[in-house]
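[1] Whatever this is, show me its structure:
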Amino acid sequence: MIKVRHYTIAITLLIAMVFQIIPVPVQVDLYRPDWVLIVLSYWVMALPHRANVGVAFTSGLALDILLGTAMGVHSFALSISIYVLAANYQRLRNYSVWQQAVIIGVVSALYHSLLFWLLRLLTDVTFRFEELWPVLTSMALWPWIFWLLRKVRRQLRIT
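    Prediction:
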C-alpha cells in the first residue's frame, strides 16, 4: 500500500502549482499570492533535509513550463529565494508566525525582483508597482498556510 506521508511534500507542491495557474478574473489575478514559494518556504523551514534548493529548482522548472515563461526564470528566482531561507532556517524557526510572515514578504519581494530583472534581460518588460501586490497577499496568507501544513505534517508524522 502506498503511504501518503512519503509523498506529502510533492502533493502539497502540486496543489500549490494548481493554485498558481488556476484561472481567476483579471482583478483578482493581480493579487494572486506566490503559492509555490509559500509552500516551499514552509517545507524548507520545517524539514530542510527533505525540501531544499534542488526541490525549488525543479518546482521552478515546472512553473516555467506551466506559465510559459522562458526556461529557468522561475527556477533561478525560486532557488535563490529558497537558498536564503534554507541558509537561515534554524534562526527563522524561532521567530513567531507573524515575524515569519514579514520574512516571507521580504523573500517574496526578492523573488519578484529577481523575476523582473531576469525577464527584463530576456524580454522588454516594464516594472509596475501593481506586480508587488502578491508580496502582501503572501504575507497575509503565511500564518494560515503555516498552521495548515504544520497540522498535516504532525497528523501524518512526517519527519
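
[2] From here on, just use CA atoms for contacts and neighbour counts.
    Fine.

[3] Reduced to three states, what does Tyr95 come out as?
    coil (DSSP: H, G, I helix; E, B strand; the rest coil).

[4] burial of it, as a residue count?
    Here the number of neighbours of Tyr95 (other Cα atoms under 10 Å) works out to 12.

[5] Now show me the structure for the sequence below, then we'll compare the two:
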Amino acid sequence: MNRPHYILLPANPLFIAASIVVAFLLNILPWGQAVGVPDFVALVLVFWSIHQPRRVGIGIAFTMGLLMDVHDASLLGENALSYTLLSYFAIMIHRRVLWFKVWTQAAHVLPLLLLMQAVQLVIRMLVSGRFPGWSVFLESVVASLLWPLVTAILLAPQRRAVDRDDTRPI
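    You can find the predicted model right below:
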C-alpha cells in the first residue's frame, strides 16, 4: 500500500490503434518455426481490455481475430473466437487486476492467455486431428513474462505531464 499511485492521463485513441497495428505487424513477421514467440496481438488486446475496456472491447478483438485468421490462412473464425473470449474475460476481471502489482497482474493474465490457446488448440485438433505438442503453451508463458515490459511501454505516454513543471511531482 505504500507504493506510489500515478494519476494517468487519458489514453489517446490514436496511440491505442497504433499499438494494436504494431502488435499485428509483429505477429506477421516471419518468425519461422520458433517455439515460444508470443501472440503480440493477444497480449496488446488483453492489456487494452484491462486498462481501457470502453475503448477496446470484443468488437476490436473479433476484427483483429479475423485479420489474423486471414493472415495465418487458418480456419476462419479460429483466432476471432479465441480473441473474443480473451477480451471478454479480460473485461470481466479488469477492475480486480488493476489493484495488483505488475507481476501479480501477469499471473492473472496467464490463465487468460492459456484459455485462448486452449480454444485454438481444440479447434485445430477438431479440424486436423493432430496434436502439435505441449510446447505450444510456451507462448502464453512468454507473453505473461513480457507483461511488465508491455505495461511499462503502453502506459508511458499516459504518465507524462501535460505541461511539465519542476514544482509539480506528477
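
[6] TM-score for this pair?
    Here the superposed chains carry a TM-score of 0.88, computed using TM-score structural alignment, normalised by the length of structure 1; 151 aligned residues with a Cα RMSD of 1.6 Å.

[7] center of structure 2, which residue is that?
    Computing the C-alpha centroid of structure 2 and ranking residues by Cα atoms, centre = their mean puts Leu43 first, at 2.0 Å.

[8] Map that residue onto structure 1.
    Using TM-score structural alignment, the equivalent of Leu43 of structure 2 in structure 1 is Ile38.

[9] what sits against that match?
    Ile104, Ser138, Trp142, Ile145 (Cα atoms under 8 Å, 6 or more residues apart in numbering).

[10] Can you say which helix or strand has the first one in it?
    Secondary-structure element containing Ile104 of structure 1, defined by DSSP states H and E: helix 97-122.

[11] Quick one: classify Ala70 of structure 1 as helix, strand or coil.
    Here Ala70 of structure 1 is recorded as coil under three-state DSSP.

[12] need the contact list for the nearest residue to it once chain neighbours are set aside.
    Distances taken as Cα to Cα, 6 or more residues apart in numbering put Asp64 closest to Ala70 of structure 1, at 6.5 Å, once the chain neighbours are dropped. Applying Cα under 8 Å, 6+ apart, we find Asp64 of structure 1 in contact with Ala70, Met71, Gly72, Val73, His74, Ser75.

[13] ok, which pair from these is furthest apart?
    Across the contacts of Asp64 of structure 1, no pair lies farther apart than Ala70 and Ser75, at 10.1 Å, counting by Cα to Cα.

[14] Compare those two and say which one has the larger neighbour count.
    Ser75 (23 against 14).

[15] And that one, what's its match in structure 2?
    Under the alignment (TM-score structural alignment), Ser75 of structure 1 pairs with Ala80 of structure 2.

[16] Quick check: chain neighbours aside, which residue is closest to that match?
    Distances taken as Cα to Cα, 6+ apart place Gly65 nearest to Ala80 of structure 2, at 3.6 Å, with adjacent residues excluded.

[17] now do Trp103 of structure 2
    Closest residue to Trp103 of structure 2 apart from its sequence neighbours, by Cα to Cα, 6+ apart: Pro148 at 6.8 Å.

[18] Same question for Thr63 of structure 2.
    Thr63 of structure 2 sits nearest to Ala80 (Cα to Cα, 6+ apart), 6.9 Å away.

[19] residues near the counterpart of Arg128 of structure 1 in structure 2, how many?
    With TM-score structural alignment as the criterion, the equivalent of Arg128 of structure 1 in structure 2 is Gly133. Neighbourhood size, Gly133 of structure 2 [other Cα under 10 Å]: 8.

[20] re earlier: got CSV for the contacts of Ile38 of structure 1, with neighbour count and distance to Val24 of structure 1 too?
    Shown next, in CSV, are the contacts of Ile38 of structure 1 (neighbours: other Cα atoms under 10 Å; distance: Cα to Cα, whole Å):
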residue, neighbour count, distance to Val24 of structure 1
Ile104, 25, 24
Ser138, 25, 17
Trp142, 25, 21
Ile145, 16, 20
